[in-house]
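Asker: Sharing a sequence plus its predicted fold:
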Amino acid sequence: MGEVNICPKNQTEVDVAGKKLGCGQDKYGHSQYMCIPNEEKTALVEFCYNGVMGIEFKGSCLEASEGKVISKNCSSFAFGCPDEHVYKYEFFKYPACQYIDVQHRCYKLDPLCPPEQKWNNTDWNNTDDILTGISIFLGCMAIIIIIIVLWKMRRDQKNG
């Protein structure tokens, strides 16, 4: 089993990856190439499955565990979990089952998986961006205040 950064997203990419690994076909002519997360969800792994590419029940993702392929319930996912029975050779059609957070070791679409940080502490070290934003905001506020003051002065001169 080799680790990959992304899994194939369509049949053409599956065929290319399967050829690269030297995967054969099962007795029904289906590619035995698979790309799924490992059970720990620390990596996506690709390999040639040894056996018939059978059907998995709806509501399940596949994981690689100690040389075997196991099912994992995904019915709680926000979306993307197979909602019908699916052939193993068609799992590329369900990218939610490959969308993992390796830091938290979970499926990203699982509601129990912590949300990704949109920023980290190093973002705050870039004070130039922060100061620029503050300067623009204060400049706009100053212009608005000046316009209001001038408008009031002009109105008072006309009335007074």
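Answerer: Cool, the structure landed. Numbers count the residues shown, from 1 in each chain.
Asker: switch to C-alpha atoms for all contacts and neighbour counts from now on
Answerer: Noted.
Asker: ok, which stretches of the chain are helices?
Answerer: Applying DSSP state H to the chain gives helices spanning 11-21, 127-159.
Asker: The shortest one: how far from the chain's middle?
Answerer: Shown here is helix 11-21, whose average C-alpha point lies 22 Å from the average C-alpha point of the whole chain (C-alpha atoms, centre = their mean, to the nearest Å).
Asker: by contact count, what packs against it?
Answerer: strand 33-37, strand 44-48 (3 or more C-alpha pairs under 8 Å, 6 or more residues apart in numbering; DSSP states H and E).
Asker: Other residues contacting it?
Answerer: The contact list for helix 11-21 (C-alpha atoms under 8 Å, 6 or more residues apart in numbering) reads 8, 24, 31-33, 47-48, 92.
Asker: Output those as JSON lines; include the columns neighbour count.
Answerer: Formatted as JSON lines, those follow (neighbours: other C-alpha atoms under 10 Å):
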{"residue": "Pro8", "neighbour count": "20"}
{"residue": "Gly24", "neighbour count": "16"}
{"residue": "Ser31", "neighbour count": "23"}
{"residue": "Gln32", "neighbour count": "22"}
{"residue": "Tyr33", "neighbour count": "25"}
{"residue": "Phe47", "neighbour count": "20"}
{"residue": "Cys48", "neighbour count": "17"}
{"residue": "Phe92", "neighbour count": "20"}
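Asker: any chance of those residues in CSV, plus distance to Thr127?
Answerer: Formatted as CSV, those follow (distance: C-alpha to C-alpha, whole Å):
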residue, distance to Thr127
Pro8, 40
Gly24, 56
Ser31, 53
Gln32, 52
Tyr33, 49
Phe47, 47
Cys48, 50
Phe92, 43
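Asker: this is the other structure I want to compare:
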Amino acid sequence: MGLSLQAQLCVVVFGIFLSSFIHLHEFRKLDGFEFPVYSTEYCPRNETEWEERSTAINCSDKNGYVCLPNKNITELLEFCYTIPFIWIEEGICLYLNKRPSIVLSYNCSQFQFGCPNATHKSFDLFENPECTTIKNGCFLAEPSCYSSPKPKV
């Protein structure tokens, strides 16, 4: 019986460790920004996820939640911005610059699909997932994102 109880205890401790690790990974705070910025695997895909993530990193009515790629389009970042929301123009995606820590625009008119065709607010970003779907330094909706890699010499 002792071994069974010990095994059960190990499973519980491992489960607590694993859930803590997953939580830390999801909200890994990054250095070098002028406000708290966290790395994330994906941006919210709907309003419920948006609200949950906003609450998890303590955003408020004065500093709204935003999830965007970094300047190099290599990592997704989530943060509470300095204002409640951002107006985003038609044909524009956004990214977060590090120094200074400001949101800048990226012209997405060359996207094959999914470039926003109307002005919208940043809290509706989940309705334009192509602006946060990235891989290897590009937006997946860009034709150049699918070009074959250069051969190694």
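Answerer: Sure, I can see it. These numbers come from a predicted model, not from an experiment.
Asker: After superposition, what's the TM-score here?
Answerer: Once superposed, chain against chain, the TM-score is 0.68 (TM-score structural alignment, normalised by the length of the second structure); 111 aligned residues with a C-alpha RMSD of 1.6 Å.
Asker: quick one on the thing from earlier: and of the helices and strands packed on helix 11-21 of the first structure, who's closest to Cys74 of the first structure?
Answerer: Cys74 of the first structure lies closest, by C-alpha to C-alpha, to one member of those: strand 33-37, at 13.3 Å.
Asker: Including distance to Lys20 of the first structure, could the helices and strands packed on helix 11-21 of the first structure go into CSV?
Answerer: Converted to CSV, these look like this (distance: least, C-alpha to C-alpha, whole Å):
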stretch, distance to Lys20 of the first structure
strand 33-37, 10
strand 44-48, 10
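Asker: Tell me which of the ones you listed sits most buried.
Answerer: By mean neighbour count, with neighbours taken as mean count of other C-alpha atoms under 10 Å, strand 33-37 ranks first of these at a mean of 27.
Asker: start and end residues in the second structure for that one, please.
Answerer: Mapped onto the second structure using TM-score structural alignment, strand 33-37 of the first structure covers residues 65-69.
Asker: For the residue most central in space within the second structure, which residues are in contact?
Answerer: The second structure has Leu76 as the residue nearest its centroid, 3.6 Å off, counting by C-alpha atoms, centre = their mean. Shown in contact with Leu76 of the second structure (C-alpha under 8 Å, 6+ apart): 39-43, 67-70, 132.
Asker: Of those residues, which is the most crowded?
Answerer: The residue in the contacts of Leu76 of the second structure with the most neighbours, by other C-alpha atoms under 10 Å, is Cys67 (30 neighbours).
Asker: for that one, what are its contacts?
Answerer: If you count contacts by C-alpha under 8 Å, 6+ apart, then Cys67 of the second structure has 43-44, 76-79, 132 around it.
Asker: go on, Glu89 of the second structure?
Answerer: By C-alpha under 8 Å, 6+ apart, the neighbours of Glu89 of the second structure are 118-120.
Asker: Try it again at 6 Å.
Answerer: Thr119 (C-alpha atoms under 6 Å, 6 or more residues apart in numbering).
Asker: That one maps to what in the first structure?
Answerer: Match for Glu89 of the second structure (TM-score structural alignment): Phe57.
Asker: distance of its match from Gly2 of the first structure?
Answerer: Phe57 of the first structure sits at a distance of 26 Å from Gly2 of the first structure (criterion: C-alpha to C-alpha, to the nearest Å).
Asker: Equivalent analysis for Arg155 of the first structure, please.
Answerer: Applying C-alpha to C-alpha to Arg155 of the first structure and Gly2 of the first structure gives a distance of 76 Å.
Asker: swap in Tyr33 of the first structure?
Answerer: In terms of C-alpha to C-alpha, Tyr33 of the first structure sits 12 Å off from Gly2 of the first structure.
Asker: Quick check: nearest residue in space to the residue nearest to the centre of the second structure, chain neighbours excluded?
Answerer: With sequence-adjacent residues excluded and distances taken as C-alpha to C-alpha, 6 or more residues apart in numbering, Leu76 of the second structure is closest to Pro69, at 4.3 Å.
Asker: go on, Asp61 of the second structure?
Answerer: Among residues not flanking Asp61 of the second structure along the chain, Pro84 sits closest, at 5.6 Å (C-alpha to C-alpha, 6+ apart).
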